[in-house]
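K.L.:
just coords:
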């Protein structure tokens, strides 16, 4: 009887983490039909869309089994001070349930079906202990770029410099004593200023930066690191992290859900209205502004954007969300968006623009009317934009997005800069600053546009037979089969 293999996967309960993990499971089971996958789902009441997504994928992915873990009580306020601390402790509380779920799978093993590995994401490193207890090989599935992985792997070494060089400022963020101070991260060609480091790193009065160190150290205990990137995009960073230690690295991207939320999101009518509007626009004429599933801007910043859009005069599709109300809350929808914009803006731009709330981002990026993308530079968004050959203007907001923006603009020449160092609480991006960026994005920078089109072709070549990522997936499959 032919031997078959089961892999188990678990990730942080966020859509931006779950979608690429599910697509990776789909890639693996499609690549070798001897593989099946079980994805363990942690439940957060603030993430109802996860349930809609899982229901949709259950119906369309026969080789993937979704198992909901029992609910756990959230960490108490005295146990954590940062969002990362909260989510890390929340995940850790699931260890007994994860152990029980994998034990159940192993109890149904036979000589023909074996559990070949547990895949965790960047903040689920507490599950490495569970894998070790059960004798199951554990792998990291890293849905961010290899360049950011380089920071995580060297973070403990970097901590001494950060402690010595950063001092408290008038904001929550610590800043460098000397503005010219540069931080050398092995996965970047160029040094970075402190302003480009992740928000979590700069909040020294919170515990998030401590958790970065804990997670980064644990990465080295895995049997391999699978990265959602491809060699042609991040050659330098991939070579750097490959040299970092003995843990094998598998760049297997871009791993994308190109169908997007069109098949599962409840706002079907909103999606249809947006796509109908785009159908009426000329090719490559629309600039798309979207700040991700977790991104939002406050009223004064929205009004600056409105003035900048009017001044630039380009056709636009603009997604606006209300700021979240709590630590783990998501942005919401404005009941009346006109109340937060400049007087008469919607009337004056009715012929060339559409302002909306939530949007099906990947579907929009694939539309022929889109000519440019003002993006928060989340890695899923970057990969989607490159896949469709849409140039980006960088406006990072949180997490590692400042580093991603730096990578795109300064290291790779694949984007134009609005800001590299913007984050929540920064000084406003003024209307004229946005207008300049939009003109560079839509009217000029032929060199960037050419490079993006070239990278589009390389991203698609990487995943087909004999492409770099295709070969990397093959190496991973061989490694998993060798485990059992």
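P.N.:
Looks like it came in fine. Treat the numbers as computed from the prediction; the structure is a model and nothing was measured. Residues are numbered from 1 along each chain as shown.

K.L.:
please make it C-alpha for all contacts and neighbour counts, starting now.
P.N.:
OK.

K.L.:
helix/strand/coil for the closest residue to residue 284 other than its chain neighbours?
P.N.:
Of all residues not flanking residue 284 in the chain, residue 371 sits nearest, at 3.8 Å (C-alpha to C-alpha, 6 or more residues apart in numbering). Classification of residue 371 by DSSP: H, G, I helix; E, B strand; the rest coil places it in strand.

K.L.:
which residues does residue 371 contact?
P.N.:
If a contact means C-alpha atoms under 8 Å, 6 or more residues apart in numbering, then residue 371 has 283, 284, 285, 286, 287, 288, 390, 391, 442 as its contacts.

K.L.:
and here is the other one:
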């Protein structure tokens, strides 16, 4: 983690030089502020050199933002042993969550002193910002956002989401046209999509459990299957060249009429398809926002980062997803310690419920409408963006 921070901060001199050149050019515009990603808060020091404020873009959710800031308060102001707490089997009340949060869904990064130091540094820098721009919307995270707005120790928060990249819906010729064509032949809301993000892959034992669970569920499916080896160019798992080497014998033949096993998938295009009725997800925040935008309920299978807390929020806080697992974690450094296997029975139950739970499905459809209303004229996020622009303008003399 320290190396990562040093790598980001090593770019400060380049940013400083670019901004200095920009403002000295004839007819140049005035710099109103820096907008930096939550992992680049070291750039706050550069903004200070130019005497302009920093705005932090927080691409995750308000609940997790509140968690980071609260953990820093517990550590710095109350001398709480966060590493010990994170490795315990208990619950804790966090202001940005309505329900007590199990420590088992804390991100793995806070379970070690080095990882905790990374989180604490990030939280302290967040407090130096003029404001924090969050990829969420009021109707989804009402409690979390209000808890942040009421805390006068935290910079103002602008919920401006959902911010989504929907361009891939119209993409053709990506190598997955046959999947879309197959979906075109399926009944509405009849297919479950399994997609675990850019880093989502499992060993052969787990792959076989997924296959058995899918087959037993009886539901039609599209499954993005990645191999555990890392592509040296992308740093992410590569597509599985021959799925037969890891799938149960005869699985592809038995499921030929009801399922598709493939590599990388255009996730947005699939979630937008009327045939898709459920989504087994790693619970990256962007993926969850996409699923809500298209009204597709999720079954949670978090893997790393803050995904366990995202899963907890969607299942327990809001009832907008069903659980396969809430506390699954993958150790990318030492995969030998990754011994937890999600059983075929758990997967079967999760798939059945995400496809058949009408209460969850109704709530997701309702949130779909609210997510779309938030970003149009008169919506809460639309108004929040307007307030943010006014904030920028106040910095220009």
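P.N.:
Nice, I can see it. Predicted model, so just to flag it, every value in this text is computed and none were measured.

K.L.:
so what does the residue nearest to residue 284 of structure 1 match up with in structure 2?
P.N.:
Alignment note (TM-score structural alignment): residue 371 of structure 1 maps to residue 277 of structure 2.

K.L.:
now do the contacts for the aligned residue in structure 2 for residue 403 of structure 1.
P.N.:
Residue 403 of structure 1 maps onto residue 309 in structure 2, with residues paired by TM-score structural alignment. Neighbouring residues of residue 309 of structure 2 by C-alpha under 8 Å, 6+ apart: 64, 105, 106, 107, 326.

K.L.:
ok, and the most crowded of those?
P.N.:
Among these, residue 326 has the most neighbours (other C-alpha atoms under 10 Å), with 25 neighbours.

K.L.:
tell me the counterpart of that one in structure 1.
P.N.:
So residue 326 of structure 2 corresponds to residue 420, using TM-score structural alignment.

K.L.:
touching, that match and residue 395? I think so.
P.N.:
Yes: with contact defined as C-alpha atoms under 8 Å, residue 420 of structure 1 counts as touching residue 395 (6.6 Å).

K.L.:
anything in contact with each of these two?
P.N.:
The contact sets of residue 420 of structure 1 and residue 395 overlap at residue 405 (C-alpha under 8 Å, 6+ apart).

K.L.:
make sure the match of residue 403 of structure 1 is indeed in a helix.
P.N.:
Yes: under three-state DSSP, residue 309 of structure 2 sits within a helix.

K.L.:
measure it to residue 195 of structure 2 for me?
P.N.:
Distance of residue 309 of structure 2 to residue 195 of structure 2, computed by C-alpha to C-alpha, to the nearest Å: 18 Å.

K.L.:
ok, residue 91 of structure 2 next?
P.N.:
In terms of C-alpha to C-alpha, residue 91 of structure 2 sits 30 Å off from residue 195 of structure 2.

K.L.:
also residue 326 of structure 2?
P.N.:
Using C-alpha to C-alpha, residue 326 of structure 2 is found at 16 Å from residue 195 of structure 2.

K.L.:
closest to residue 8 of structure 1 among the contacts of residue 371 of structure 1?
P.N.:
Nearest to residue 8 of structure 1 among the contacts of residue 371 of structure 1, counting by C-alpha to C-alpha, is residue 390 at 34.5 Å.

K.L.:
that closest one reaches residue 375, doesn't it?
P.N.:
No: at 11.0 Å, residue 390 of structure 1 and residue 375 do not qualify as touching, with contact defined as C-alpha under 8 Å.

K.L.:
common neighbours of those two, please.
P.N.:
With C-alpha under 8 Å, 6+ apart, residue 390 of structure 1 and residue 375 have no common neighbours.

K.L.:
for structure 1, longest helix please?
P.N.:
Secondary structure assigned by DSSP state H gives helix 146-165 as the longest helix of structure 1.

K.L.:
buried set for it?
P.N.:
Neighbour-count burial for helix 146-165 of structure 1, counted by 16 or more other C-alpha atoms under 10 Å, picks out 146-156, 158, 162, 165.

K.L.:
quick check: residue 392 of structure 1 touching residue 416?
P.N.:
Yes: checked against C-alpha under 8 Å, the pair residue 392 of structure 1 and residue 416 is within contact range at 6.4 Å.
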